[in-house]
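Novice: Sequence first, then the predicted structure, then my questions.
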Amino acid sequence: MSNSITLQKLAELVGGTLAVGSPDAVITGLNSLMEATAGEVTFLGNARYLPMLKTTRATAALVPEDLASEDAREGIALIRVKNPTLAFSHAIRHFGPPAVEFVPGVHATATVAADVIYDVKKVSIGPRAVIESGVELGDGCTIHAGAYIGRGVKLGAGCVIHANAVIKEFCVLGKRVILHSGSVIGSDGFGYEMVQGRHQKIDQVGIVQIDDDVEIGSCTTIDRARFGRTWIGEGCKIDNLVQIGHNCSLGKHCIIVSQTGISGSTRLGNYVTMGGQVGVAGHLEIGDKTMFLAKSGITKNIPEPGAYTGYPARPLMEGRKMLSLPAKIPDLLERVRVLEKKLAALEAGTVQA
């Protein structure tokens, strides 16, 4: 294979040290610990998979610097690195398909308003993309097929808008923002007032601001503010199928996992992590470096850093204790039935206390 590589060269590529194995052995591909075969390299990114190092058929593995050789299968080559998961990404780039080449220009079927500000030699606009009046595109932007960019939107340099993503009017994106297919930025906030027995829509005239280096997954929706802005801070990574309500604010480098819903006007600090299916009530303040396990329900302000779980969300150990209580209910019910039978017998005089 043209991308085959020796163990020594692979160690240099991933910034590691070849601790066990022949420097001249050839690696032809990569795979997981479970599925790797002879000639492939794998990695140990999580201690829970340590037993698999004894059974994997891989020729080589990227492992933590402090891993003992006896913890791995006899004969497997070991490349010690600081961060196996991150180091493995370098191997992926080597063995994986080549990156899609940036091809500047505008496809013949794209619709671009006459007053859009961009350098045709420094952007790529795909088939049937629609870019409305007043848009500004930074150098290096890629707009894939069928994407929609609404009036007055501003995109910083290096943004990637994947097929069929939507950015509604006047939203602002920083540099290197990635929107995956089906995501919608700037849809109306969910605002209604009851008037004479009918729901009357309240105008949503604010914007969404997304700062540099944010990535947003497929079919995620971020609502525009009623007024002002809904704000996604620098470096946030938002999974598929997330809903962020109007006037929310996310600090820097937050992680929001799939099916999480954040209600309107809630503010998150920096480095907040929310697992899958977390639900957040509106108008709350969530502090820096808080972490919420999957399916947590956040119903009040949580200013202190730390891990939380349960509904309503509590500090980790307290939350786990509360979550364990329902499993004890069948045993408690059985004990109650036994006690009721004894009490009934005492009252009937058929047994003595």
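Specialist: Happy to help now that I have it. A quick note: this is a predicted structure, and the numbers were derived from the prediction, not measured.

Novice: hey, let's count contacts and neighbours off CA atoms from now on
Specialist: Noted.

Novice: quick one: residue 176 and residue 161 touch, right?
Specialist: No. Taking Cα atoms under 8 Å as the definition, residue 176 is not a contact partner of residue 161, at 10.0 Å.

Novice: from the chain's centre, how far out does the helix or strand that contains residue 11 sit?
Specialist: Residue 11 belongs to helix 7-14 when assigned by DSSP states H and E. Centroid separation for helix 7-14 versus its chain: 30 Å, with Cα atoms, centre = their mean, to the nearest Å.

Novice: Could you name the helices and strands sitting against that helix?
Specialist: If you count contacts as 3 or more Cα pairs under 8 Å, 6 or more residues apart in numbering; DSSP states H and E, helix 7-14 packs onto strand 17-20, helix 84-95.

Novice: Just put the ones you listed in a markdown table and tack on mean neighbour count and distance to residue 334.
Specialist: Converted to a markdown table, the helices and strands packed on helix 7-14 look like this (neighbours: other Cα atoms under 10 Å; distance: least, Cα to Cα, whole Å):
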| stretch | mean neighbour count | distance to residue 334 |
| --- | --- | --- |
| strand 17-20 | 18 | 59 |
| helix 84-95 | 17 | 49 |
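
Novice: First-to-last residue distance for stretch 156-171?
Specialist: One end of stretch 156-171 to the other measures 12 Å (Cα to Cα, to the nearest Å).

Novice: dropping in the other structure now:
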Amino acid sequence: MELSLAEIAEIVEGKIVGDSKKIINMAAPFEDAKDNHITFAGTARFLNQIKESNAGAVIVPYEFNEPSKNLIQVEQPFIAFIKVLDTFHPPSGLSCGISSSAHIGEGVKYGKDVSIAPNVVIGDNVVIGDRVSIYPCSYIADSVAIGDDVKIYSNVSVLERCKIGNRVIIQAGSVIGSDGFGYSSDGKIHHKIPHMGIVQIDDDVEIGAGNTIDRATFGKTWICRGVKTDNLVHIAHNVTVGEDTLLIAQAVIGGSSSIGKHSIIAGQAAIGDHVTVGNNVIVAPKSGVVKTVPDGEVVSGAPAIQHKLWLRAQNIFPKLPEIRSRLFDIEKRLNHLEINKDK
């Protein structure tokens, strides 16, 4: 594919500085870009090196100018570069149609331009929207509802009665709607608690590879609009994850907990059962949250505390051996004074 700088500027809604007729045939990283490539420079580090770049064109912030280079000025260079990447490298998809090796149950309803790959199994009374792609070896159980423009990659299981919204992406190997981990003990054995609810995934959600999202005991486990999860995330029964929240790799959300909007749960962080995490919260990596976190807080540690306090505590930790030694020394001196006083 070849595009002029003017055509690219129209795609990213940017302003050209330089040769609008310059032909670009590839997007490339800043360090590797050649004369027929376009790249981006969104931070001071790369903007300071822009004269040394061999790129044919560079996407930069609006306020930046370098007359010796072909530039496209935009508000958000990285977002504009993503649009350019999508243009030069459109995602590949399945060919439309239903494979002869797919197993289709009774009462299944399809939308337009559906793609169902080999060895997919679809249960009874499933509803599938327009332009849905289901990749090889995935399983869609009875009475599942899937919206429009959904991609379900290989070896995904979407279990009974779960609901998937529009423009949802579920990466390979994820399980949506497995039973929650619920048991009640009589003192001798653990009795399994039935899980009769569902998982509901709203519009524009992306579920990473190898996620496990448990169905509710009653009602629903709810992944709200715009949520993005990394690989290997576990979400337990009856959890609600608020709009546009990010869950990073190996994060664990305990049963019946609620995560607010626009929050970030970082890698290997764990949220305990029945915990409320507010809006715009950041939970640092490897933290353990066991109580409510108010809106806007940044927390770290296990158990999690305010990040600033955690930093102070971490600063003290390596000094503890020295502090211990000094305390012993003070204790000896005090004992010596007490002995001399008695004499």
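Specialist: Looks like it came in fine. Bear in mind the structure is a predicted one, so any value in this text is a computation, not a measurement.

Novice: picking up where we left off before, which one of residue 176 and residue 161 of the first structure is surrounded by more residues?
Specialist: Just comparing residue 176 of the first structure and residue 161: by other Cα atoms under 10 Å the higher neighbour count belongs to residue 161, 28 against 21.

Novice: For that one, give its distance to residue 128 of the first structure.
Specialist: Distance, residue 161 of the first structure to residue 128 of the first structure, by Cα to Cα: 13 Å.

Novice: Name the residues contacting each of those two.
Specialist: Residues touching both residue 161 of the first structure and residue 128 (Cα atoms under 8 Å, 6 or more residues apart in numbering) are residue 147.

Novice: quick one, what contacts residue 322 of the first structure?
Specialist: By Cα under 8 Å, 6+ apart, residue 322 of the first structure lies in contact with residue 310.

Novice: Pull up the aligned stretch in the second structure for the helix or strand harbouring it.
Specialist: In this structure, residue 322 of the first structure sits in helix 316-324 according to DSSP H and E. Using TM-score structural alignment, helix 316-324 of the first structure corresponds to residues 307-315 of the second structure.

Novice: Ok, stretch 187-206 of the first structure next?
Specialist: Stretch 187-206 of the first structure corresponds to residues 178-197 in the second structure, going by TM-score structural alignment.

Novice: what sits up against the matching stretch?
Specialist: Stretch 178-197 of the second structure has contacts (Cα under 8 Å, 6+ apart) with 159, 212-221, 236-237.

Novice: Kindly recompute the last result at 7 Å.
Specialist: With Cα atoms under 7 Å, 6 or more residues apart in numbering as the test, stretch 178-197 of the second structure has contacts from 159, 213-220, 236-237.

Novice: Go through the second structure and flag its longest helix.
Specialist: When the second structure is scanned for its longest helix (criterion: DSSP state H), the result is helix 320-342.

Novice: what sits against the residue nearest the centre of the second structure?
Specialist: When Cα atoms, centre = their mean is applied to the second structure, the residue found nearest the centroid is residue 229 (2.9 Å). Under the criterion of Cα under 7 Å, 6+ apart, the contact list for residue 229 of the second structure reads 206-208, 246-248.

Novice: Swap in 8 Å and give it another go.
Specialist: 206-208, 246-249.

Novice: Quick check: the aligned residue for it in the first structure?
Specialist: Match for residue 229 of the second structure (TM-score structural alignment): residue 238.

Novice: One more: residue 164 of the second structure?
Specialist: Under the alignment (TM-score structural alignment), residue 164 of the second structure maps onto residue 173 of the first structure.

Novice: again with residue 9 of the second structure
Specialist: Aligned counterpart of residue 9 of the second structure in the first structure: residue 11 (TM-score structural alignment).

Novice: who touches that match in this structure?
Specialist: 17-18, 79.

Novice: Equivalent analysis for residue 140 of the second structure, please.
Specialist: Going by Cα under 8 Å, 6+ apart, residue 140 of the second structure touches 121-123, 126, 157-160.

Novice: Among those residues, which ones are in strands?
Specialist: Mapping these onto strands (DSSP state E) picks out 121-122, 157-158.

Novice: closest to residue 147 of the second structure among those residues?
Specialist: Nearest to residue 147 of the second structure among these: residue 158, at 13.2 Å, using Cα to Cα.
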